[in-house]
Structures are given as structure tokens and as C-alpha cells.
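Engineer: Generate a structure from the sequence data that follows.
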Amino acid sequence: MLFYRGMTCENVTINGDQGTPITAYVAKPSGPGPFPGVVLVHHLPGWSEFYIETTRRFAHHGYLAICANLYERAGQGNPDDVAAKVRADGGIADAQMVGDTEAAVKWMRAQGNHNGRVGIFGSCSGGRHAFIYACQRKDVDACAELWGGRVVMGKEELNAKTPVAPIEMTKDLCCPLIGLFGNDDRAPSPEQVNQHEAELKKHGKTHEFYRYDGAGHGIWYWHRPLYRVEQAMDGWSKVLAFFGKHLAK
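Structural biologist: Next comes the predicted model:
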């Protein structure tokens, strides 16, 4: 694996759901490529420093990477404040997320130094969203879902913004899936992860699930007490190997 210490990073504007312009952060490795692509779907805390840094980390490992600001319609400013506003409003609609993410995938596929393959990556709500996207669209080649909560949903949790439980979409999953989960997590709980995997097996979907003892939600979040260094580094190696297998040409 080559490491690209040189890279260019910038904000770009893409036309999101229903043509609404939104901002996306882009990191590109130096060199001619062609490079595989990774579209990052940020977590519930928003378009945060963790996701901006993770976008750069994928570029360091040889990927064109883009992370769209799914909360842009809620205003500018401190990501924590914007995320709090979005949470108070019941989150973003799944359909809007799909439209915004599709715009990021289209941006990726339009790049001259892209190799034609795209992975989608998300954690927490972004893991759920990445899985939904890979079930509703056919334009990604691999999906990484990290501790995606509310893939399994009770009927009482469904509403206009989240009308269908993602687990019900499993039959339409368009690409191989990797899942990382902490066994101390409650959202998703180990029981929900088992349900999620059973549905994947039922429909014959290519997947790799890894469950970590001594870890709960947010294993990779270096800025929080949730961080688990050994499990995080093992998870990174698993995701990079998975994307390398399915996205490199």
C-alpha cells in the first residue's frame, strides 16, 4: 500500500437532494492516479472534525475522498450546535440523505483521476445511512457500516423521515458490506447485530461482520472516552483491507 503524504484538500459545492447546493469536503492524493473513491457519510454529531480528518486519512491511503455536509440546510457554525439543532428537529430524512449522498457519488465518478469504483463509509447514523444508500442505489461497489444504529427498528420508531426500517431493504443491497460493532453497544445491541447479519445471510449477501469485546459505540472516536485503541486500529486495518479488495483495480 502506498501512502500519499502529499494531498490537496478543499471544499466543493455539489447539487444535493432536489438540486439544493451543499458543501462537501474533498481530499485528493497527490499524483496522477487513477484512484478508487470513498464517499463518507458523517455521523449524528455532524460534519465534524473527526469526519474531516477521516476524509484526509482515506486520501493518505490512496483514495479520492469526499464528505458532504448533510446538515447544511440547518445552518452554518459550530458543528456541535448545528447537530444539536438537527437532533432537536428529529434528524434528517432518509430520502434527503440519499439525494445528497448520490450527489457526492456523482462528483466522485466525474473525476478524471478516479478508477471507476466507489466505496461508501459511515459510522453511527452514518453507518445506517451508508447501508440504506447501498440498498437504494446501485452506484457503489463496497459499503462500510460502523456501529449503525436503527438498522433494526420497531414499528413505533417509523415516521415520515424514516418510513422504512433499513433491515427491510437488505434484499436490495447492491455490493459487499463490512460491519464493525462493539459488543457493549446498545444502539445497535448485539441482538440487533445478529438480526442484521441473519437477514444478510438469508438473502445471500456478501458481508464481513466483526464484533469487538470491551468496546461499545464509537470505537474509533479518538476525541471521546468511547475510544478503544486496539479495537480501533484493528477495525481500520479491516476496513482498508476490505476496500482494497473491492475497490482497487
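
Engineer: going forward, measure contacts between C-alpha atoms and count neighbours the same way
Structural biologist: Noted.

Engineer: residue ranges of the helices in the protein, please?
Structural biologist: 49-60, 79-88, 94-109, 125-136, 190-202, 229-247 (DSSP state H).

Engineer: now, of the ones you listed, which is deepest in the fold?
Structural biologist: Among those, judged by mean count of other CA atoms under 10 Å, the one packed with the most neighbours on average is helix 125-136 (a mean of 26).

Engineer: list the helices and strands that one packs on?
Structural biologist: Under the contact criterion of 3 or more CA pairs under 8 Å, 6 or more residues apart in numbering; DSSP states H and E, helix 125-136 touches strand 35-41, helix 94-109, strand 114-123, strand 142-146.

Engineer: nearest spatial neighbour of residue 43, skipping sequence neighbours?
Structural biologist: Distance criterion CA to CA, 6 or more residues apart in numbering; nearest residue to residue 43, sequence neighbours excluded, is residue 126 at 4.6 Å.

Engineer: and the one you found, what is it in contact with?
Structural biologist: By CA atoms under 8 Å, 6 or more residues apart in numbering, residue 126 lies in contact with 41, 42, 43, 44, 145, 148.

Engineer: Of those residues - the most surrounded one?
Structural biologist: Among these, residue 41 has the most neighbours (other CA atoms under 10 Å), with 31 neighbours.

Engineer: quick one: contacts for it?
Structural biologist: 67, 68, 101, 120, 121, 122, 123, 126, 127, 129, 130.

Engineer: Could you report the separation of the residue nearest to residue 43 from residue 21?
Structural biologist: From residue 126 across to residue 21, the span is 20 Å (CA to CA, to the nearest Å).

Engineer: ok, now residue 177?
Structural biologist: 30 Å.

Engineer: So between those two, which is more surrounded?
Structural biologist: Each of residue 177 and residue 21 has its neighbours counted (other CA under 10 Å); residue 177 has more, 25 against 16.

Engineer: wait, what's in contact with that one?
Structural biologist: The contact partners of residue 177, by CA under 8 Å, 6+ apart, come to 142, 143, 144, 145, 206, 207, 208.

Engineer: give me that answer again for 7 Å
Structural biologist: 142, 143, 144, 206, 207, 208 (CA atoms under 7 Å, 6 or more residues apart in numbering).

Engineer: run this one through as well so I can compare:
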Amino acid sequence: MPTTTGNRRRFRRFVDVTQIKIDTPAGPIDALLDLPAGAGPWPAIVVVHDAFGYGPDKEATSRRIADAGYLAITPNLYARGGRVRCITRVFRELLSKRGRALDDVLAARDHVLTLPECTGAVGIAGFCMGGQFALVMSPMGFGASAPFYGTPLPRPLEETLAGACPIVASFGRRDPIGKGAADALRKMVQDNGIPADIKEYPDVGHSFANKLPAQPLLRITGFGYHEDVTNDAWRRVFAFFDEHLAATPRA
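Structural biologist: Alright, predicted model coming up:
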């Protein structure tokens, strides 16, 4: 059963993530959709997966978000063709800040906005590659952005984040591709008056919030899952989103 604290609802439920089709400018793609238990409407979060795609790890992330009282949608950015070809294209579009991958993320946002279960407030969260998307797209009509180790940071950073929504970012100090990222982002948001919560965790590296294959090897190379840090990062994200995606029912 849901409990209420202020304007936010916290839920525990045991249902499966649903795979759906969403329309995009380049044709339909599949996406994961997860709703909290109980009666909505809820704010929504568009989740952008990492370079590995959106397998079971993303289902667990989607459930975590829905358990916190948010509608979660994860578009499959690799829906068109083989993974290798898609990875190349998606990274190219990420660097250029335009293309089908960005359109797919916006289409996921537009899809949840059509749902009566959504309040009309939508944030974005992403991991690794998806964290870079969350930063690049933070000025593109989202209410808040949560990049997890979105490294390397997009360049030029100040130009890319001009007009950005509030940002809650999480980094690992042992991330071999994220040296100085937290400090650089912190300075940029402070200089430009962007509301933010930026934290660098000292004892973890890249992918600390993703359960990826070959964990022992990943930890040696500066990657790897860390449960306690993951829980703390999500606690900060949900507190930040509670503030900046406050439930405002549709007119």
C-alpha cells in the first residue's frame, strides 16, 4: 500500500516492467514502461541506458524508480539494426547533439506526456553514455536531470548546458574517464546559476550503479557496481526530483 509524505508518494509493489512501442520521427521503437502501484498521476522519468543497452539491469532501475513513485520509461536506442552499428551511430549523434537518438529520447518524453497517469512533469536520468545524454538534453524541456557518471563531460560544457534544467549528478573519483568531471560541472552550474546537487564518491569508479557482466574485472579497471553508493545516489536523486518535479496535476 502507498504511504504519503508531503506531496510525494512512496510505493512497494511487485509487478513486471512492460515493453511497449512508442512513435518517433524515424518510426516506432520499443521501450520499457513501469508505473507505480496505486492511483496516479505521477511525475515521470525518462531513463537513458548505457552502452550495453537495456537488459535486466535497466529493468531493475525502472522498478526502483517506480517504487519511488515515478512513472519510468526507457527507450531502446538500439532498436534499429545490430548493436555495433547502433553504438557507433548513437555516439556520433551524442557528440553532434542531434539525430535519431536524441529524437527517440524526446519521443519517450512526449509519449509519457500523453498518458493520463503522468502529471505533466518529466525528468531525465542516464548512465555512462546515457548520463551524457542527460546532460546534453538538460536544456531540452525536462524539469530535472540526473546524470550518473556522464563522462567524459560534453564539450563545450557551458554552451551545451546553456538554459539547462536543475541537475543532480553523481560521479566516482576512481572513474578513469571522469577525472575532474565533478569539479568542472560544479563550477559551471555555480557560474550560471543552475540549481544542482553534484557529488563525487571517493571509493567507486565508473558504472557504480549498474550491475554489468564480469564485475571482478571491471573493479580492477576502475568500473563496477557498489550497492551502498548506488542507494545513496538514488536517495539524492529522488529528493532532488521531489523538489523539482513536484506533482502538479494537469489542468
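
Engineer: which position in structure 1 aligns with residue 233 of structure 2?
Structural biologist: Aligned against structure 1 by TM-score structural alignment, residue 233 of structure 2 finds its counterpart in residue 235.

Engineer: Need the helices and strands packed on helix 125-136 of structure 1 in JSON lines (columns: distance to residue 11 of structure 1).
Structural biologist: Compiled in JSON lines, these are given as follows (distance: least, CA to CA, whole Å):
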{"stretch": "strand 35-41", "distance to residue 11 of structure 1": "14"}
{"stretch": "helix 94-109", "distance to residue 11 of structure 1": "12"}
{"stretch": "strand 114-123", "distance to residue 11 of structure 1": "18"}
{"stretch": "strand 142-146", "distance to residue 11 of structure 1": "23"}
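
Engineer: closest to residue 222 of structure 1 out of the ones you listed?
Structural biologist: In terms of CA to CA, the element of those nearest to residue 222 of structure 1 is strand 114-123, at 13.6 Å.

Engineer: Who are the packing partners of the closest one?
Structural biologist: On a contact count with 3 or more CA pairs under 7 Å, 6 or more residues apart in numbering; DSSP states H and E, strand 114-123 of structure 1 meets strand 35-41, helix 125-136, strand 142-146, helix 229-247.

Engineer: For the longest one, name the packing helices and strands.
Structural biologist: Where contact means 3+ CA pairs under 7 Å, 6+ apart, helix 229-247 of structure 1 is packed against strand 114-123, strand 142-146.

Engineer: let's go with 10 Å and repeat that
Structural biologist: Judged by 3 or more CA pairs under 10 Å, 6 or more residues apart in numbering; DSSP states H and E, helix 229-247 of structure 1 is in contact with strand 35-41, strand 114-123, strand 142-146, strand 177-182, strand 207-212.

Engineer: Map residue 182 of structure 1 onto structure 2.
Structural biologist: Structural alignment (TM-score structural alignment) places residue 182 of structure 1 against residue 172 in structure 2.

Engineer: Please pull up the equivalent of the residue nearest to residue 43 of structure 1 in structure 2.
Structural biologist: With TM-score structural alignment as the matching criterion, the partner of residue 126 of structure 1 in structure 2 is residue 130.

Engineer: Could you do residue 54 of structure 1 as well?
Structural biologist: In structure 2, residue 54 of structure 1 lines up with residue 61, judged by TM-score structural alignment.

Engineer: doesn't residue 72 make contact with that match?
Structural biologist: Yes - with contact defined as CA atoms under 10 Å, residue 61 of structure 2 counts as touching residue 72 (9.0 Å).

Engineer: what sits in contact with each of those two?
Structural biologist: In terms of CA atoms under 10 Å, 6 or more residues apart in numbering, residue 61 of structure 2 and residue 72 are both contacted by the residues residue 47.

Engineer: what about the residue sitting nearest the centre point of structure 1, distance to residue 173 of structure 1?
Structural biologist: Central residue of structure 1 (CA atoms, centre = their mean): residue 122, 1.8 Å from the mean position. According to CA to CA, residue 122 of structure 1 and residue 173 of structure 1 sit 15 Å apart.

Engineer: give the contact list for residue 128 of structure 1.
Structural biologist: Residues in contact with residue 128 of structure 1 (CA under 10 Å, 6+ apart) are 41, 43, 94, 121-122, 144-152, 165-167.

Engineer: run the last query once more with 6 Å
Structural biologist: 148, 151 (CA atoms under 6 Å, 6 or more residues apart in numbering).

Engineer: what do you get for the one 5 residues further on?
Structural biologist: Under the criterion of CA under 6 Å, 6+ apart, the neighbours of residue 133 of structure 1 are residue 98.

Engineer: Residue 181 of structure 2 and residue 242 of structure 2, how far apart?
Structural biologist: 25 Å.
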